[in-house]
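Asks: Here's my sequence, what's the structure:
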Amino acid sequence: MAKGDEIRNELTGPGGRSVLQIGKVHGDLVWQQPPAPQSADESLREAVWRLARAVRDASTGVVQKWGISGSGALSVQWCTADDDLVDHWENIHDSNEPVPLEGHFTAVRETYQAVRSKRLVIVGQAGAGKTVLAHRLILDLLDTDGVTGPVPALFSLSGWNPDSTDLQPWLIQQLLRDFGFLHDKNPVTGETQAEVLVKEKLILPVLDGFDEISHQHHRAAISKISNIDYPLVVTSRPDEYREAAHAVKAVGRAAAIELQAVAREEAHRFLRLSASKSRSREWDAVFDRLNTQPDQTASQNLTRVLTTPLMVMLARTVYNDTPDHDPHDLLDIQRFPIATAVEDHLLDAYLDTVYARSDAGQRSARDPNWDPDRARHWLGYLATHLTQRDTHDLTWWYLPATLHRRTRILVTAAVSGLAAGLCIGLAAGLKMGLVSGLTMGLVFGLGFEVVFYRWLAERGPERLRLGPRWRDREPRSWLSHHKKSRSEFTSGLVLVIVIGVAFGLIFELAVGLMVGFAMVIVLALGDSYDPHATAPWTLLSRDRAVALVRTTTTIVLGFGLSYAGTKLPYGIAFGFLLGMWGLASSSWGSWLMFARLWLPLTGRLPWRPKRFLEDANARGVLRTTGAVYQFRHTRLRDYLADHHRS
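Replies: From the prediction side, this is the model:
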């Protein structure tokens, strides 16, 4: 091989180290070792690194949106929690001497590392800053340990039922939901990387919101959290955690700290330093009144409100970011006779402020400018849905669940009946189309609700990536996809059994087999689970692609089967019916029918719900946690739900 003026021979590929060279010798013989395939350990290290980067990006976004990443951040302080919230000190660090855990916002890492067991419970009142402090701890630990130690990752406990699921399997489910690249499997054991990370203790779970678990599950939650023997962090409101600790015991081998109320001087410092000079003087006047007339009702109300970081942050947004608001208004006893009235005012004015901004999230001129009152109404509808389901996770594929079951049946029946009537009417006449459409629409509406709706909600959207097989890094085993294939085939068969009832069971089994096979064909075209399919709308686009391919395949097969024994118009009608009903049984089809049609038509959501949710996230009203949206704070969700109901 010639390389410039140098002539040499290269040998690439597997083989022994002894090589016999015959003929003319051109330079030195160079052994070129081919790149070794990536080992399981290397793949795991890459997964740890990618997870750490994703977690760091998410936590950085949270602290930046709250404006608490700089040196002027609001200083939250804490002390060692009451003794009944702490496990025996002998279990924590082999000594009965308590460890002082006092600290402040920028020293949370030092407090955590002072606990030898590395198991810490953070308790604080609503709005005290528990979640934000957890994100700060995650960032500090990643900055210290890099990716050499366990990766700290936040898990929202609101969706965990400890009576039915152990903690480790649930952690694995959450990792797979939020980080698609952890679906990759170990070529030897067949375990996903999420399973390996949890079992090898390479995850430091930050379990956020113990109080958000249903009350009847608190005892089981304490027991199952105590049973895992590696480092962790738990956050909770104090009353809920105290009640569970008294009923069972505190989390095993865990120390506990309790967040303190924000001092008046600290709230004053933060608000004046984050404002303009003129607005700072107005804050000085407000706090001067709080200091000189502390016994007045207005002073007591405002002092109480400004003891939580949440309300201090809202006051900064409402009064420091808008020139037409005067902080003196907060002392108006006629408008705000009690402290909760001040809190409600800040929450309401916060929404008006963020939706009045023209630069929220660096929006372009094409982005919608939502009316604050309409936005409040739509957000209130979503918040009511979440409180009724007793969850904080908002997903696009669960939006049909905001409707009453009877409404879902009627809407599904109407849409499918209209489609059936149109197709059959074109083939057999208007009268036959009306009768058949009404009958088949009602049958499919009931069948969809009874059979498919629960299945769709539990399964969630498709993560399948359609494309050629050669893109996979490793060959796919059909045996590993047997369960998925069986599920696809069964769902197709059940779909056409429902349709067959409307047809009087004619060709039911044959058509069911054809549609079932169509769904398996779609699975065969799938490359793998998409490692990037974690963001909510990436999941929507993946599910839409799968639904459209499956629908097209079903139409072709249904048309072919029908045309073999009927006239052409009937074959076309029957093929389109099968395709449209298959589309309706997908997560994207359900989203299209309810979230894009019925909910906007009835005023519950805007006509562009995807754009609305994205915009709410950009404005800071919603936050993303993996594949789900959540309201910025529980207090905001509950306020919007109460406002909507009233």
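
Asks: from here on, contacts and neighbour counts on C-alpha atoms
Replies: Fine.

Asks: Quick check: the gap between residue 608 and residue 614.
Replies: 10 Å (C-alpha to C-alpha, to the nearest Å).

Asks: Check residue 459 too.
Replies: From residue 459 to residue 614 the distance is 24 Å (C-alpha to C-alpha).

Asks: who has more neighbours, the two?
Replies: residue 614 (17 against 11; other C-alpha atoms under 10 Å).

Asks: Quickly find the element holding that one.
Replies: helix 609-619 (DSSP states H and E).

Asks: Ok, residue 513 next?
Replies: Using DSSP H and E, residue 513 falls in helix 508-525.

Asks: Show me what the very next helix or strand once past that helix is packed against.
Replies: Downstream of helix 508-525, the next assigned helix or strand under DSSP H and E is strand 526-529. In terms of contacts (3 or more C-alpha pairs under 8 Å, 6 or more residues apart in numbering; DSSP states H and E), strand 526-529 is packed against strand 464-466.

Asks: and the next element down the chain from the strand it packs on?
Replies: From strand 464-466, the next helix or strand downstream (DSSP H and E) is helix 482-502.

Asks: Name the residues that touch that next one?
Replies: 439-440, 443-444, 447, 505-509, 511-513, 515-520, 523, 578, 581-582 (C-alpha atoms under 8 Å, 6 or more residues apart in numbering).

Asks: List buried residues within those residues.
Replies: The neighbour-count criterion (16 or more other C-alpha atoms under 10 Å) marks 439-440, 443-444, 447, 508, 511-513, 515-520, 523, 578, 581-582 among those as buried.

Asks: now the other sequence, so there's something to compare against:
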Amino acid sequence: MRRSLQVVEAGEAGSRRHRLVWRAAMMATGLALVLCAVWVARALARGGLAPQDQATVVGLLVAVLGAVPGLIALRRRAEVDLTVATDRLALHVKNAESGQWQRLLGQDRMPIDIGFAFRAAGSRTATPPDTPAGRLSQVADDFSATRPRRLVITGEPGSGKTVLAVKLLLALLNGREPDDPVPVRLSLAGWDTTQPFTHWLAERLVQDYDRDPRIARELVADHRIVPVLDGLDEMDSTQTPLGASRSRAALRALDAYQDGTEGAPFVLTCRSALYDTLTDAGYDALDTARIDLEPVTPAQAITFLESRRRGRPERWQTILDTLRTCENSMLARALSTPWRLTLTAVVFADSGDPADLLAHSAPGEVDAYLLERYLPAAARMHPTRPEQYTAEETARWLGVLARHLAAGPSGPGTDLVLHRLWPVGGRRRVRIVERTLALFVLLPTVFFGFLGVWEYAQLDKRFMPLGLIAFGVAVLAVLLRATRRHTPTPRLTGLPRKGTAARRRMSRHRWRVGMTTGVAAALLAFLVFWPDHLFLFTFVISPLTALALTCEFGLLLGIAAGLSAKQPDDVAVDAADPRNPLRDEVTAGLTSAISYGLALALPLMTLPLLPPPDWQHMGIAGHELRFSFVENPALAVACMIIIVRTPAARRYLALLLCTRSHLPWRLGAFLSWARDAGMLRTSGIAYQFRHRELQEWLARRL
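Replies: The predicted model follows:
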């Protein structure tokens, strides 16, 4: 098994890196051809190619033809050997979950060997092991002996459900044989249950683990994946009716998840109260075993704390003696969950006296004491940047965000999504600053637009009034768009991975947008450039030149519109990092601005290539064409596109400007740092507090 996993992932066929290399090669080849064509056209316009130039052109064509076989070979299809593909996925999952395991344990590797007990899971349960071990250290043995291998892990908040699921996953990977399926952990919070479970599972393999879409579908269809589904209780808010909840729909889908004549294997985690409610209402997955996590015993707490003693281990002796001699003490009750024990180990890892816990008379006081000291301790234990932020800054900034979640319109929330945090800065204040930012970009738009109208009015005076009216309408439309009151959502234009249904839908959408815009642009160019005064101005040129300019405008604007088209509603948006949506919107906005600017500028830049008679009809000599004929319209269009295409990023910038006194300037970087320190976790594009207790304590803290 170990040898089969020694597979190099870099450059794997079908991976993102492989596709990027192929696209870069294709773009370089295409750019070389375009530059060659432009150079040849200009040379022909000046009187022809010299003999040495003809040899250069022939040599370039031969080089391009020679590169074609290499590009075809580079674009090879991914391997179809499912055994190799499964082994590669197993290595990928193991590497990812090993890091998550250490973060869950407070930058350590030694877990609490918590116990669990099998219990009835509904109307019909799976067959549990004859003699279950009921320990975290042997959970893989119990799971393998269950028939069918369908398991629900339930427990109270902080009882270690995710820790047990990750332990089971890593144990299955460590003991995996070449033909065994691969356990893959997935967050249920992002599953739209209207999508079939197997389709969603394949797409998660594509998006989260960078698998080739065709291979991902085959792995799921061949049941080479054991889904480890974390957080059934995180799929709905507390106000969602049970009958309309996604958790109910998820259980129904898992019940129908089939492998031949038996139910297909899966692992599911959920809080006990919610799962009891679902099963009592008849919403359960048949043939499923359920295990309930047990409280941590004083003996287990002692073993765990002894394993975490570093530097002056005698500091721990007092509370260890208390746990040994008083098993029903307040301290034993307070330290009865893995979450509180992990808090204790982190807080006193390198300083402090654990005996201070004995000065408190209730578990709630112990919780407050530990939470007060948890953030500074977690910051000191950060794996890469322990001194990035001070403890005071960390607590103050996280407290602001926790209070924002507590004041949600529909009750306390859990998700910190960057582009939805703008109310933290004050709704009215943030909107005013956002509109001011839009005006700053709109001012150069007006300047360059007026210069463009004035330049073209020199060719025909009648252009001035109509040009000003058209430009004024465009500016007004942009201004109205920039002052809307709704919460903007990042406009993503990236393509889902090739081979997925989402990619096909997005490609069809881009084709439609590009074709519609291209035809409209070509018709407008036809009215402007075509002979016989079809338009009001005297831009009269030859039919051949008019046809060339018409096609050029239509093609370039169609390509720009297609490339910058936003994703339709039925295309899923995936982000590996919660900061990616805003980054993608900024990238998409700049790309759109450059694309539309070039689409407008390139046809105008070809005017010097027109034969002299055409210029004479326009009343100007070719060599007198000023760069401002191209520059001003292109810059005006680019500025308007930036305003229209970056509303979420602009409002996020307004938030940062309005919260300079109580949030960091690089808010996204801070939240990412807090996640790495174990204070936060991520779920899709949202940051979440590591534990609900931590969030509620920070919200109460002033």
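
Asks: Have a look at how far, on average, the helix holding residue 614 of structure 1 is from structure 2.
Replies: Aligned to structure 2 and superposed, helix 609-619 of structure 1 gives a mean residue distance of 2.6 Å (mean C-alpha distance after the TM-score superposition for structure 1).

Asks: how far does that helix sit from the chain's center?
Replies: The chain centroid and the centroid of helix 609-619 of structure 1 are separated by 14 Å under C-alpha atoms, centre = their mean, to the nearest Å.

Asks: Pull out the buried residues from that helix.
Replies: Applying 16+ other C-alpha under 10 Å to helix 609-619 of structure 1 flags 609-610, 612-619 as buried.

Asks: where along structure 2 do the strands fall?
Replies: 116-119, 150-155, 182-187, 225-230, 258-259, 262-263, 266-271, 289-293, 680-683, 686-689 (DSSP state E).

Asks: mean distance, the last one to its aligned residues in structure 1?
Replies: Read it as strand 686-689 of structure 2. Mean for strand 686-689 of structure 2 is 4.8 Å (mean C-alpha distance after the TM-score superposition for structure 1).

Asks: List the contacts of that strand.
Replies: 414-418, 578, 671, 675, 679-682, 695.

Asks: Mind picking the two most distant members of those?
Replies: 578 and 695 (18.8 Å; C-alpha to C-alpha).

Asks: What is the neighbour count of the corresponding residue of structure 1 for residue 99 of structure 2?
Replies: Using TM-score structural alignment, the equivalent of residue 99 of structure 2 in structure 1 is residue 61. Here the number of neighbours of residue 61 of structure 1 (other C-alpha under 10 Å) works out to 16.

Asks: Spit out the contact partners of residue 420 of structure 1.
Replies: 433, 436-437, 440-441, 577.

Asks: so how far is residue 326 of structure 2 from the closest residue to residue 556 of structure 2 other than its chain neighbours?
Replies: Excluding the flanking residues, the one nearest residue 556 of structure 2 by C-alpha to C-alpha, 6 or more residues apart in numbering is residue 599, at 4.9 Å. Remark: distance between residue 599 of structure 2 and residue 326 of structure 2 (C-alpha to C-alpha) = 78 Å.

Asks: Show me which of the two is the more surrounded one.
Replies: Between residue 599 of structure 2 and residue 326, counting by other C-alpha under 10 Å, residue 599 is the more crowded of the two (22 against 12).

Asks: what residue of structure 1 matches up with the more buried one?
Replies: Match for residue 599 of structure 2 (TM-score structural alignment): residue 557.

Asks: number of nearby residues for the residue lying closest to residue 440 of structure 1 once chain neighbours are set aside?
Replies: Excluding its sequence neighbours, the residue lying closest to residue 440 of structure 1 (C-alpha to C-alpha, 6+ apart) is residue 502, at 5.1 Å. Residues lying near residue 502 of structure 1 (other C-alpha under 10 Å) number 19.

Asks: Give the equivalent position in structure 2 for residue 502 of structure 1.
Replies: Under the alignment (TM-score structural alignment), residue 502 of structure 1 maps onto no residue.

Asks: Can you tell me which of the contacts of strand 686-689 of structure 2 lies closest to residue 222 of structure 2?
Replies: Out of the contacts of strand 686-689 of structure 2, the member with the shortest distance to residue 222 of structure 2 (by C-alpha to C-alpha) is residue 682, at 30.0 Å.

Asks: Number of residues surrounding the nearest residue to the closest one once chain neighbours are set aside?
Replies: Spatial nearest neighbour of residue 682 of structure 2, chain neighbours left out: residue 688 (5.8 Å); criterion: C-alpha to C-alpha, 6+ apart. For residue 688 of structure 2, the neighbour count with other C-alpha under 10 Å is 21.

Asks: And residue 169 of structure 2, by the same measure?
Replies: 24.

Asks: wait, doesn't it sit right on residue 184?
Replies: Yes - the criterion here is C-alpha atoms under 8 Å, and residue 169 of structure 2 meets it with residue 184 at 7.4 Å.

Asks: I am finished for the moment; much appreciated.
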